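Q: Sequence and computational prediction follow.
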Amino acid sequence: MKKLSLNDGTKIPLVGFGTYKCTEQEGIESVRSAIANGYSLLDTAAIYGNEKAVGKGIKASGVSREEIYITTKLWRENLGYESTKKEFEKSLKKLDVDYIDLYLIHWPANAKNYDNWQKANADSWRAMEELQAEGKIKSIGVSNFFQEHLEALFETATIIPAINQIEFHPGYWQQELVAYCKKQNIAVESWSPLARGKIFGNEVLEAIAKRHNKSVSQVCLRWIIQHDVIVIPKSTTPKRIEENINLFDFELSTEDMELINTLPEMGFSGELPNNWPDLI
């Protein structure tokens, strides 16, 4: 598996396995199946309610902990210094591991939910910096942070986030934010890479897929990694799990990339960091 170098000197697999909605036995089996198919990056979060299942899936795979890259996330309602420390320990216990490879603030605080959103994010980040110094976290990052949230964080942070995980897919790929992150040497990771299924039936994507003898999913995932963006597709279907990692035996042309770049908006989740908990 190809890897991307992060600003802290560590490396992360370019393609990983998303576990959103993978719970209980189905979650255990999908994680075990993903690892058997060559995935080593697993992405979960406290709010997904499946950290225990992910941990059990890793154990069931028989692959050593050192060969697996685990990402989990701090939920936005638990921001703050002490709360971050407590929530991290809960995640560690549920996953049944000694350390986390990548820990993210899942969503930034905002003015609707915190009296001082800048301080809430900064206090959580300070706790994460300490946990990293203790060796409990290899890399620290954020998710769904806009430029304004990153700039506020930079005022107190001693460590620049390694990653910003954002909504990124054909029809909604936040070009300006991506350019800003790359300028700051922050890697970008895509969630909802298949646009909540809205990519299927798109004539442009179908034509490109036919030309390469690949699925529409594979074309979209390949488009993402050709933007040097990490991708974490999720599935509980063995065939899809296998298909989603087979992205390295073809390449999209400059013309293909531009066609996908210019697709009209589709599949946007409606979720924005300054609007939660309300959808627009």
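A: Now that the structure is in, tell me what you want to look at. Note that the structure is a prediction, hence the values are computed from the model and not measured.
Q: Going by C-alpha atoms from here, please, whenever you check contacts or count neighbours.
A: OK.
Q: which residues of the stretch 1-150 of the chain fall in helices?
A: 24-36, 51-61, 81-95, 117-133, 147-154 (DSSP state H, counting those that start in this stretch).
Q: Spatially nearest residue to Arg216 (excluding sequence neighbours)?
A: No Arg there; residue 216 is Val. Among residues not flanking Val216 along the chain, Ala209 sits closest, at 5.4 Å (Cα to Cα, 6 or more residues apart in numbering).
Q: list the contacts for the one you found?
A: 215-216, 218-219 (Cα atoms under 8 Å, 6 or more residues apart in numbering).
Q: this is the other structure I want to compare:
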Amino acid sequence: MSTNIMLNNDIELPALGFGVFQTPPEETVTSVTEALRVGYRLIDTAASYFNERGVGEGIRRSGLDRSEIFIQTKLWISDFGYDEALHSFDKSAGKLGVEQIDLLLLHQPLTTAFDRTIGAYKALEKLLADGKVRAIGVSNFMPDVLDRLLAETGVVPAVNQVEVHPYFCQPDVQQADKEHGILTQAWSPMGGITSYRGDASRSTFNDPVIGEIAQTHGRTPAQVMLRWHLQEGRSAIPKSVNPERIAANFDVFGFELTADELARIDALDTGVRGGPEPAEVTLEAFHRDIPEA
């Protein structure tokens, strides 16, 4: 069983989760069922992944009690605004087949229409107060935008889910999160996003430093990267549809990296973001219709 992290509202979150970004709906069912069989208890999805229904079905097929599974999803910018976000919760909960969502995040800040971002977050605060969600948070919020949010809202986010992997560590974001008591949760935690760019030599999976550390411990580069996150106090949500990798990614609790090894991985940071610049995420460029439940 994975270790848990206590959030700032005293809710426990499994440190290691299972992600379904870009997983087709039909594969989502089988991969989620397999992840839960292996031992994952945190499942991360999003309205804009269009596979929440598959996540819900995978959870039902697992045979596990709902109370054993931590479900987190994210509201897309097209549903920002107070009333829109309240309705977006209904859409997500309906597709997931649950009454309560454990952690609900704003998927991106909408910096060009920040009043709608504030409205959506205030809707999250209302859902939290009403017990419809157990914790609320944000994703891809940079420190300046986080400050703007905190200045206009009452509940400090429990989590900020951002791109963090050995080639892009975002130390300023991690430090800002820490100062506010916000857990940093890593998406693309093994730098899978670095593999999409067509240059395999710049993939974290082929990095010689990570490879050498992996060899020392008799582990895979992926396992070393996930262990790095956990030892530095982050939550991480790796994704895979391959049963062997799903299992291997969860098998990261039986070894420990040294302080020197952690520092060597930290030093690989290139400062180059793989995902979109958060400030460039606009409704014009990124609008997606989120279907009803």
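A: Received the coordinates, thanks. Quick caveat: nothing in here was measured; it's all calculated off a predicted structure.
Q: related to what we said a few turns ago, including mean neighbour count and distance to Val178 of structure 1, could the helices of the stretch 1-150 of structure 1 go into TSV?
A: Below are the helices of the stretch 1-150 of structure 1 laid out as TSV (neighbours: other Cα atoms under 10 Å; distance: least, Cα to Cα, whole Å):
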stretch	mean neighbour count	distance to Val178 of structure 1
helix 24-36	22	28
helix 51-61	22	29
helix 81-95	18	27
helix 117-133	20	20
helix 147-154	16	10
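Q: Serialize those to TSV and add fields for distance to Trp276 of structure 1.
A: Converted to TSV, the helices of the stretch 1-150 of structure 1 look like this (distance: least, Cα to Cα, whole Å):
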stretch	distance to Trp276 of structure 1
helix 24-36	27
helix 51-61	23
helix 81-95	19
helix 117-133	13
helix 147-154	14
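Q: Nearest to Glu265 of structure 1, out of those?
A: helix 147-154 (20.9 Å; Cα to Cα).
Q: For that closest one, which helices and strands make contact with it?
A: helix 117-133 (3 or more Cα pairs under 8 Å, 6 or more residues apart in numbering; DSSP states H and E).
Q: In structure 2, what range does stretch 171-180 of structure 1 match?
A: Under TM-score structural alignment, stretch 171-180 of structure 1 corresponds to residues 167-176 of structure 2.
Q: Next, the residue nearest to Val216 of structure 1: secondary structure please.
A: helix (DSSP: H, G, I helix; E, B strand; the rest coil).
Q: Need the counterpart of it in structure 2.
A: Ala209 of structure 1 maps onto Ala214 in structure 2, by TM-score structural alignment.
Q: Now check structure 1 for the residue matching Arg134 of structure 2.
A: Alignment note: Arg134 of structure 2 maps to Lys138 in structure 1; criterion TM-score structural alignment.
Q: the helices in the stretch 151-293 of structure 2, which residues?
A: In the stretch 151-293 of structure 2, helices defined by DSSP H, counting those that start in this stretch lie at 171-179, 192-195, 208-217, 221-231, 243-250, 259-266, 283-286, listed in chain order.
Q: out of those helices, deepest packed?
A: When the helices of the stretch 151-293 of structure 2 are scored by mean count of other Cα atoms under 10 Å, the highest mean neighbour count falls to helix 221-231 (a mean of 23).
Q: neighbouring contacts of it?
A: Helix 221-231 of structure 2 has contacts (Cα under 8 Å, 6+ apart) with 15-16, 165-166, 186, 189-190, 205, 210-211, 213-214, 235-236, 248-249, 251-253, 256-257, 262, 265.
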